[in-house]
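Colleague: Sequence and predicted structure below; questions after.
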Amino acid sequence: MQDSQSLINQVAQEIAASQNNSTTAAGQADSARAQREHYSAPTDAHVDAINQVFALFRINYHNQYYSAFKDNELLNQARRLWLNSLAQFAPETILRGARKVIEESEYLPTLNRMIRACQGNPEAFGLVDAHQAYVEACRAPSPKAAHQWSHPAVYHAGCASDWYFLASNSEKVAFPIFERHYLKLCERVMNGTELPAPNVPALPETIETPLSKEENAKRMEALRKQLDL
């Protein structure tokens, strides 16, 4: 078992490594998100989530926990470290990741292991990677709601990004916007949210047959007589 200072040093090294090497199931989309959002300011909800995570670890890894964090100073350092590194994820995603590592491992997780748990496995939920979703959204014919989407998250990300914006801008401009919306939707799906199906326009109850030229002429003549033209 590593002593507490060694664990802190290892965690710090893993943060640097995680910024440069992301090989998760979400692929390049998750890497781009990590680089873009890694240093975003944590919210009060993130602080609460980290506190809950460490409480869960204390209960489940009792001896390992107290061996790693022998005093409050080391514990607070670790909390700050994890808070800043995991702020890229939604608070509920952090809690989901903690439950995942507790269920899968009998050892106190490192920060790198926790990051991978938070990233999850989108493929298990039927979600494609962000760029594949972007291409699907751009190529889908109108009406968009009637398209057979690989997952509703793709459609809703397109709606949130604005279909006209996606169609009228280059990938360099449009993809980052779409990716941000899509990855947030993916997190919601992996956290148990069931997205509504696209709102397909209803077909008319009756289908009118176009009038012939003769019938149009008769109706026009009747209208003229009625209006005394």
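Modeller: Perfect, thanks for sending it. Numbering: from 1, shown residues only.

Colleague: Please count neighbours and contacts with C-alpha atoms only from this point.
Modeller: Noted.

Colleague: Summarise which helices and strands the longest helix seen in the chain is packed against.
Modeller: The single longest helix within the chain, with elements called by DSSP state H, is helix 171-190. Under the contact criterion of 3 or more C-alpha pairs under 8 Å, 6 or more residues apart in numbering; DSSP states H and E, helix 171-190 touches helix 130-139, helix 152-161, helix 163-168.

Colleague: Can you mark which positions in it are buried?
Modeller: 171, 174-183, 185-190 (16 or more other C-alpha atoms under 10 Å).

Colleague: Let me see the ranges of the helices in this structure.
Modeller: Using DSSP H, helices in the chain cover 4-20, 28-37, 44-60, 62-68, 72-86, 91-104, 111-119, 130-139, 152-161, 163-168, 171-190, 213-227.

Colleague: Alongside the first one, take a look at this:
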Amino acid sequence: MIPGQKISNSERKSFIAAIDGLFLKLELSYHYQFYKVFGTDDKLTEAKKLWAESLKKYPSDCISSAVEMVIQSNDYLPTLTEFLKACSKSMGSINIPTPQEAFIEAQKSSSPRDSYPWTHPIIYWAGKETGWELINSSKDTNAFQAFAKSYMRLAKEIKTGKNFEIVSKSNNEIIEPLDIELFESLRKKHGL
């Protein structure tokens, strides 16, 4: 989450549910270690706050997939640092920006967008799918949600092996010189 950026109630609820689910799954998977580290309600509450603050830049889907990845690969309760690395991996080894970072990049982009130097092509495709007018409208609070939904769907497609490329229209157009003789004949014909 970028400082100063507002999030919707549904997104906030989804994030809180992801943090609660994370701790529930860690508790069930690493029972004794979990209670040794987060044994009291105060410790658990403080840990949830710390982890939520550290994980706020990741979408709830990313957190959910990261906890599954950690449980399958770690014999011991993961540290916050290990979990942050798992979240980065769950965004994919494809090394894409977080949805918030991608949204800001899409807002800052300029036309022609197919020639803009994107960090990753899926930002362009998510923006195109969402609609540039919606992304750039400051009055629409649903713009980020719509963008993030498209972005995460495209990120999943990348994980399955789909390749996204941006074909610049301006590079493909062959500009032919104007026919000067045609212009001269038209001038004579119309008396110009």
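Modeller: That came through, no problem. Quick caveat, the model's predicted, so the values are computed rather than measured.

Colleague: Next, the TM-score between them, please.
Modeller: The pair, once superposed, lands on a TM-score of 0.54 when counted by TM-score structural alignment, normalised by the length of structure 2; 155 aligned residues with a C-alpha RMSD of 4.4 Å.

Colleague: how about residue 143 of structure 2, what's its partner in structure 1?
Modeller: By TM-score structural alignment, residue 143 of structure 2 lines up with residue 174 in structure 1.

Colleague: ok, for its match, nearest residue in space, not its chain neighbours?
Modeller: Computed as C-alpha to C-alpha, 6 or more residues apart in numbering, the closest residue to residue 174 of structure 1 that is not its neighbour in sequence is residue 166, at 5.6 Å.

Colleague: do the same with residue 52 of structure 2
Modeller: Among residues not flanking residue 52 of structure 2 along the chain, residue 19 sits closest, at 6.6 Å (C-alpha to C-alpha, 6+ apart).

Colleague: measure the one you found to residue 116 of structure 2 for me?
Modeller: Distance of residue 19 of structure 2 to residue 116 of structure 2, computed by C-alpha to C-alpha, to the nearest Å: 36 Å.

Colleague: which of those two has more neighbours?
Modeller: The residue with more neighbours, out of residue 19 of structure 2 and residue 116 and counting by other C-alpha atoms under 10 Å, is residue 19; that gives 22 against 15.

Colleague: That one and residue 48 touch, don't they?
Modeller: Yes - using C-alpha atoms under 8 Å, residue 19 of structure 2 is in contact with residue 48, at 7.1 Å.

Colleague: so stretch 12-21 of structure 2 aligns onto which residues of structure 1?
Modeller: Alignment of stretch 12-21 of structure 2 against structure 1: no match, by TM-score structural alignment.

Colleague: what's the distance between the nearest residue to residue 146 of structure 2 once chain neighbours are set aside and residue 99 of structure 2?
Modeller: Among residues not flanking residue 146 of structure 2 along the chain, residue 130 sits closest, at 6.2 Å (C-alpha to C-alpha, 6+ apart). Taking C-alpha to C-alpha as the measure, residue 130 of structure 2 falls 13 Å from residue 99 of structure 2.

Colleague: Now do the shared contacts for those two.
Modeller: residue 147 (C-alpha atoms under 8 Å, 6 or more residues apart in numbering).

Colleague: coming back round to it: packed most tightly, which of the helices of structure 1 would that be?
Modeller: Of these, the one with the most neighbours on average (mean count of other C-alpha atoms under 10 Å) is helix 152-161, at a mean of 22.

Colleague: what sits up against that helix?
Modeller: 127, 133-134, 136-137, 144-145, 149, 166, 177-178, 181-182, 185-186, 195-198.

Colleague: try it again with 7 Å
Modeller: Contact partners of helix 152-161 of structure 1, identified using C-alpha atoms under 7 Å, 6 or more residues apart in numbering, comprise 133, 137, 149, 177, 178, 181, 182, 185, 186, 195, 197, 198.
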